[in-house]
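1. fold the following for me, if possible:
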Amino acid sequence: MPGPLPALIVVDVQSAFDEWEAAGKRRNNPDAVARIADLLKAFRTRGAPIFHIRHEGTRPTSSFLPENSGYAVKDEAREEPGEPVIVKRVNSAFIGTDLEQRLRAGNITTLVICGATTNHCVETTTRMAGNLGFDASLVRDATWTFDRIGLDGDQHSAEAIHAMTLSNLNGEFARIVTADDVIASFAAE
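-> Sure thing, here's the model as predicted:
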């Protein structure tokens, strides 16, 4: 008899990131939101649990203040009735929320994590999932990040940041997979 279905954790797929890109910030994985939509479809078809995470900014200049346009979820990742939305105010979806309690109450031990950004809220949530004992998979083509300037003024590409973050997480905190891997695993059951 198969165990409980994995849960999809969709982190911060909010309009602020489109606004950042429109303002000139460069990102990687331009098809990430389409892959997230594919995952949502597969989990919904399978009847597997989905948890939507929203970031609510606390600094006055945050793009994620609830009254700002950037707080809105992107249409492709919008929740459907019955899919919980969990609002966080820090990087981890487990801090200051009831996500862990909901997962444990549902006897959910396996998580599939996607969203934005790879090296911030996705990474922090994935690290905590691993530390809390969840069997986590991070979907490499369903997350993205932006170029950054380093401490010494060096330019770091979104691709390099994304790759290094995935390397740091792989094996110890999560398995790194693709959206196709996850969807194929449902078909194989």
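2. please count neighbours and contacts with C-alpha atoms only from this point.
-> OK.
3. which parts of stretch 37-56 are buried?
-> Of all the residues in stretch 37-56, those buried under the rule 16 or more other CA atoms under 10 Å are 37-40, 42-43, 49-56.
4. which ones among those map onto helices?
-> Among those, DSSP state H puts Ala37, Asp38, Leu39, Leu40, Ala42, Phe43 in helices.
5. save the buried residues of stretch 37-56 as a markdown table, and put in distance to Leu138 too.
-> Formatted as a markdown table, the buried residues of stretch 37-56 follow (distance: CA to CA, whole Å):
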| residue | distance to Leu138 |
| --- | --- |
| Ala37 | 15 |
| Asp38 | 15 |
| Leu39 | 12 |
| Leu40 | 14 |
| Ala42 | 16 |
| Phe43 | 15 |
| Pro49 | 16 |
| Ile50 | 15 |
| Phe51 | 15 |
| His52 | 15 |
| Ile53 | 15 |
| Arg54 | 18 |
| His55 | 19 |
| Glu56 | 22 |
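6. which members of these are the farthest-apart pair?
-> Ala42 and Glu56 (27.4 Å; CA to CA).
7. for Ile95, which non-adjacent residue is spatially closest?
-> Lys88 (7.3 Å; CA to CA, 6 or more residues apart in numbering).
8. before we move on, the earlier item: nearest to Ser63 among the ones in helices among the buried residues of stretch 37-56?
-> Of all those, Ser63 sits closest to Ala37, with 23.1 Å by CA to CA.
9. was I right to think that closest one contacts Glu76?
-> Yes - using CA atoms under 8 Å, Ala37 is in contact with Glu76, at 5.8 Å.
10. here is a second sequence; please produce its structure as well for comparison:
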Amino acid sequence: MDITQNTALVVIDVQQGFEDPFWGNRNNPSADDNIAVLIDAWQSAGRPVVFVRHDSEETWSPLRPGQSGNDFKPYVEDRRGKSGSREVLVSKLVNSAFYGTPDLDAWLKASDITQFAVVGIQTNMCVETTARMGGNLGYQVILPLDATHTFDLKGPFGWQRSGDDLSRATAVSLHGGRFAEVTTTEELLKAARTARD
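-> A predicted model of the protein is given here:
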């Protein structure tokens, strides 16, 4: 895997509201540690970082603005503002970070960014949707799966899937469908250490 000095890290919805029992059982308890390590690596190398926040308009959502659940988790909030002009905050109302404010596609293009790694919450929702749309828009997308997490989910016909099952399905769909290169935090960090100019 090759990345460049200009490869962005897109951090999706790492908000306190996802600690709410409302969501049910989560998978991958190491996701937060891996996200923090990647943010640190990106910032120390001077690479661009995009923080994305879901500002839900749904009355039932713990992610509504004005609620503590809308805030970033402390480890993310503590790292914001350390990338200077190489950092942007995108606020969104839907799954894709490309439908937010400011316009992510325009910001990436203005910064001459053609590749990004995406991490955060939820693997099979906002992370997957952003990765798919990024692939459709022509970006090279990298997904370190262990730097994401999701929750068990009920669907139609009485079907229910665990967070692990949903994460695996996301990985297979994105990687097999060539929307993104699915990898691990360790492999991405290794690539970052040997990145080309």
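11. need the ones in helices among the buried residues of stretch 37-56 of the first structure in JSON lines with distance to Asp98 of the first structure, can you?
-> Formatted as JSON lines, these follow (distance: CA to CA, whole Å):
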{"residue": "Ala37", "distance to Asp98 of the first structure": "25"}
{"residue": "Asp38", "distance to Asp98 of the first structure": "26"}
{"residue": "Leu39", "distance to Asp98 of the first structure": "23"}
{"residue": "Leu40", "distance to Asp98 of the first structure": "21"}
{"residue": "Ala42", "distance to Asp98 of the first structure": "25"}
{"residue": "Phe43", "distance to Asp98 of the first structure": "21"}
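12. which of those residues lies closest to Gly70 of the first structure?
-> Closest to Gly70 of the first structure out of those is Ala37 (19.2 Å), distances taken as CA to CA.
13. tell me the contacts of Glu83 of the first structure?
-> Residues in contact with Glu83 of the first structure, defined by CA atoms under 8 Å, 6 or more residues apart in numbering, are Pro49, Ile50, Phe51, His52.
14. mind putting those in JSON lines, distance to Asn29 of the first structure included?
-> Formatted as JSON lines, the contacts of Glu83 of the first structure follow (distance: CA to CA, whole Å):
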{"residue": "Pro49", "distance to Asn29 of the first structure": "25"}
{"residue": "Ile50", "distance to Asn29 of the first structure": "22"}
{"residue": "Phe51", "distance to Asn29 of the first structure": "22"}
{"residue": "His52", "distance to Asn29 of the first structure": "20"}
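15. show me which of these is closest to Gly3 of the first structure.
-> Pro49 (13.3 Å).
16. how about the strands in the first structure?
-> Under the criterion DSSP state E, strands of the first structure are mapped to 7-11, 50-55, 85-88, 110-116, 135-144, 148-149, 155-156, 175-177.
17. Provide the aligned range in the second structure for the third one.
-> Okay, so that is strand 85-88 of the first structure. Under TM-score structural alignment, the alignment places strand 85-88 of the first structure onto residues 89-92 of the second structure.
18. mean deviation of that stretch from the first structure?
-> Stretch 89-92 of the second structure differs from its equivalent in the first structure by a mean of 0.6 Å after superposition (mean CA distance after the TM-score superposition for the first structure).
19. which residues does that stretch contact?
-> So stretch 89-92 of the second structure is contacted by 50-56, 97, 99-104 (CA under 8 Å, 6+ apart).
20. try stretch 164-177 of the first structure
-> 118-119, 123, 126-127, 129-131, 135-140.
21. buried ones in it?
-> Buried, per 16+ other CA under 10 Å, within stretch 164-177 of the first structure: Thr165, Leu166, Leu169, Phe173, Ala174, Arg175, Ile176, Val177.
22. quick one: what's aligned to the last one in the second structure?
-> Think Val177 of the first structure. Val177 of the first structure maps onto Thr183 in the second structure, by TM-score structural alignment.
23. what about the closest residue to Gly70 of the first structure other than its chain neighbours, neighbour count?
-> Spatially, and ignoring its direct neighbours in sequence, Gly70 of the first structure is nearest to Ala16 (3.6 Å; CA to CA, 6+ apart). Using other CA atoms under 10 Å, Ala16 of the first structure has 21 other residues around it.
24. can I get the strands of the first structure in JSON lines including distance to Ala187 of the first structure?
-> Below are the strands of the first structure laid out as JSON lines (distance: least, CA to CA, whole Å):
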{"stretch": "strand 7-11", "distance to Ala187 of the first structure": "16"}
{"stretch": "strand 50-55", "distance to Ala187 of the first structure": "18"}
{"stretch": "strand 85-88", "distance to Ala187 of the first structure": "27"}
{"stretch": "strand 110-116", "distance to Ala187 of the first structure": "16"}
{"stretch": "strand 135-144", "distance to Ala187 of the first structure": "17"}
{"stretch": "strand 148-149", "distance to Ala187 of the first structure": "38"}
{"stretch": "strand 155-156", "distance to Ala187 of the first structure": "38"}
{"stretch": "strand 175-177", "distance to Ala187 of the first structure": "16"}
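25. contacting residues around the aligned partner of Cys126 of the second structure in the first structure?
-> Correspondence of Cys126 of the second structure to the first structure, assessed by TM-score structural alignment: Cys121. Neighbouring residues of Cys121 of the first structure by CA under 8 Å, 6+ apart: Val11, Asp12, Val90, Asn91, Ser92, Ala93.
26. please consider this matter closed, and thank you.
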